[in-house]
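> need a structure here:
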Amino acid sequence: MNKTESLTGSFLIAMPSMPDPRFEKSVILLTSYSKEGATGILINKPYEMNINEVFNNMGIEKNENKNDIPVLNGGPVEMDKGFIIHNADLELKGSTEIEGINCAVNTTKESLAVLYEKEAPLEANLYLGYCGWTSGQLDNEIKSNDWLICNSHKDIIFSKKYDLMWEKLINEMGLNLSFLSNKSGLA
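Coordinates of the predicted model:
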């Protein structure tokens, strides 16, 4: 596996000194990473709405949903577009598996309707928008010490403890927030 493939499916964790306020204390699941660029979904910034409200906003009348699927801010790109991250064991037409983790991403309205009708419990989240980087942009941000990288796991992705994710992952890495520096360098 080469370096460009290895980051897909990883978490990006914003450093405490993150210069962009949109990503303060953010956790991003990288859904693709190559020499052409990278994409990811911000997983810990919930909106104050659920899937029922999304359907209402789309003009689709449904009975109250069996599933309280959360709706989260997936990132600043195409914020009117929905992205579903779900357990890969749940087969949805049009899903693309995310390498390195038992999850998949889907953008079809048909899949959203299927999720809406599924019986609970269900491992799925709906995100509006995504994060995107051009060729070399994410690499430069990592070198500038804007992001930490760690292995991802489903427990975090489908946890509803959004306000605790960032600090939990930093602690799992064995890091102490008070010792993290925004200075980067090479040894």
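
> CA atoms for contacts and neighbours, from now on please.
Will do.

> Distance check, the residue most central in space within the chain against G174.
Compute the mean C-alpha point of the chain, and by Cα atoms, centre = their mean the closest residue is I41, 3.0 Å away. Applying Cα to Cα, to the nearest Å, the value for I41 to G174 is 24 Å.

> Confirm the residue nearest to the centre of the chain sits in a helix?
No: secondary structure of I41 (DSSP: H, G, I helix; E, B strand; the rest coil): strand, not part of a helix.

> Not counting its own residues, what contacts the helix or strand that contains E53?
When elements are defined using DSSP states H and E, E53 is found to belong to helix 51-57. Applying Cα atoms under 8 Å, 6 or more residues apart in numbering, the set of residues contacting helix 51-57 from outside is 61-62, 64-65, 68-71, 116, 126.

> Now which of those would you call buried?
Among those, those classed as buried by neighbour count (16 or more other Cα atoms under 10 Å) are 65, 68-71, 116, 126.

> picking up where we left off before, could you point out which element follows the helix holding E53?
Heading C-terminal from helix 51-57 (DSSP H and E), you reach strand 70-73.

> Same question for stretch 131-142: list its buried residues.
131-132, 138-139, 142.

> count of neighbours near the closest residue to Y130 other than its chain neighbours?
Using Cα to Cα, 6 or more residues apart in numbering and skipping residues adjacent in sequence, the residue nearest Y130 is G75, 4.0 Å away. Residues within reach of G75, counting by other Cα atoms under 10 Å, total 23.

> Would you do the same for the sequence below? I want to compare the two.
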Amino acid sequence: MVSLSSGILLIADPFLKDQHFARTVVLLCEHQESRGSFGFVLNRVFDQALNELVPEVLAGNIRVFYGGPVQIDTIHFIHQQPELIKGGFEISNGVYWGGEFDQVVSLINTGQLDLNKIKFFIGYSGWSSGQLENELNEKSWILSENNVPLIFEENEQTIWQQALKNLGANFAIMANFPIDPLLN
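The predicted structure is shown next:
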């Protein structure tokens, strides 16, 4: 059984109505019972590219994802390139959170960074102590082991459905539930 810890995926229940989290998958980066939890929504694209938010980035069309509703004036990133990006924290299975942002900008501008192995977020998702446990008890989330290919999936529109399908037949059925069953 999967328990709350760094690196797990929180898959929104198909009927979760919260506007920030409906049909999302969140990568949990840290969980401490006494301090709370934080992570990033993996499948909501933000309406501006990285170079629009950070003028020092010369490359265009680098997507930024809406990490969550907390501190949406901050940029974060996860990656799989610790040999190039110093200062990151491994959250699981070769996936790192953060590092030296100036170094990332330089690596992007010189074409040295594999952009398929890094993902940028504006804001983050956060829960106070006990809040995420309460949401689990309310059946708002389904827990899943980390799935690195899913975390860095190019097509964000398939991430939620694929995360459910990866859990087996019982959950795969949920991937096709309508958003509002009353409209079905």
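
> F65 of the second structure matches what in the first structure?
Taking TM-score structural alignment, F65 of the second structure has L72 as its aligned residue in the first structure.

> For its match, which non-adjacent residue is spatially closest?
P46 (4.0 Å).

> What separation is there between that neighbour and N52 of the first structure?
Noted for P46 of the first structure: a distance of 15 Å to N52 of the first structure, by Cα to Cα.

> One more: D89 of the first structure?
Separation of D89 of the first structure from N52 of the first structure (Cα to Cα): 24 Å.

> related to what we said a few turns ago, ok, the residue nearest to L72 of the first structure touching N73?
Yes: under the criterion of Cα atoms under 8 Å, P46 of the first structure lies in contact with N73, with a separation of 5.9 Å.

> And the strands in the second structure, which stretches?
Using DSSP state E, the strands assigned to the second structure run over residues 9-12, 25-32, 36-41, 64-66, 70-79, 89-92, 95-97, 118-127, 141-144.

> Need these in CSV (columns: distance to A169 of the second structure).
Output for the strands of the second structure, formatted as CSV (distance: least, Cα to Cα, whole Å):
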stretch, distance to A169 of the second structure
strand 9-12, 16
strand 25-32, 18
strand 36-41, 24
strand 64-66, 29
strand 70-79, 30
strand 89-92, 26
strand 95-97, 27
strand 118-127, 29
strand 141-144, 14
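
> Go through those strands and name the closest to S3 of the second structure.
Across those, S3 of the second structure has its closest neighbour in strand 141-144 (7.2 Å, Cα to Cα).

> ok, and what's touching the longest helix anywhere in the second structure?
Within the second structure, and with DSSP state H defining each element, the longest helix by residue count is helix 101-109. Residues from elsewhere that reach helix 101-109 of the second structure (Cα under 8 Å, 6+ apart): 56-59, 85-86, 113.

> quick one: what's aligned to E154 of the second structure in the first structure?
Residue correspondence to the first structure (TM-score structural alignment): E154 of the second structure is matched to K160.

> ok so, going back, D89 and N52 of the first structure: who's more crowded?
A count of neighbours by other Cα under 10 Å puts N52 above the other of D89 of the first structure and N52, at 22 against 10.

> now that one: how far from A113 of the first structure?
To A113 of the first structure, N52 of the first structure is 11 Å away according to Cα to Cα.

> now do W133 of the first structure
Between W133 of the first structure and A113 of the first structure the computed distance is 30 Å (Cα to Cα).
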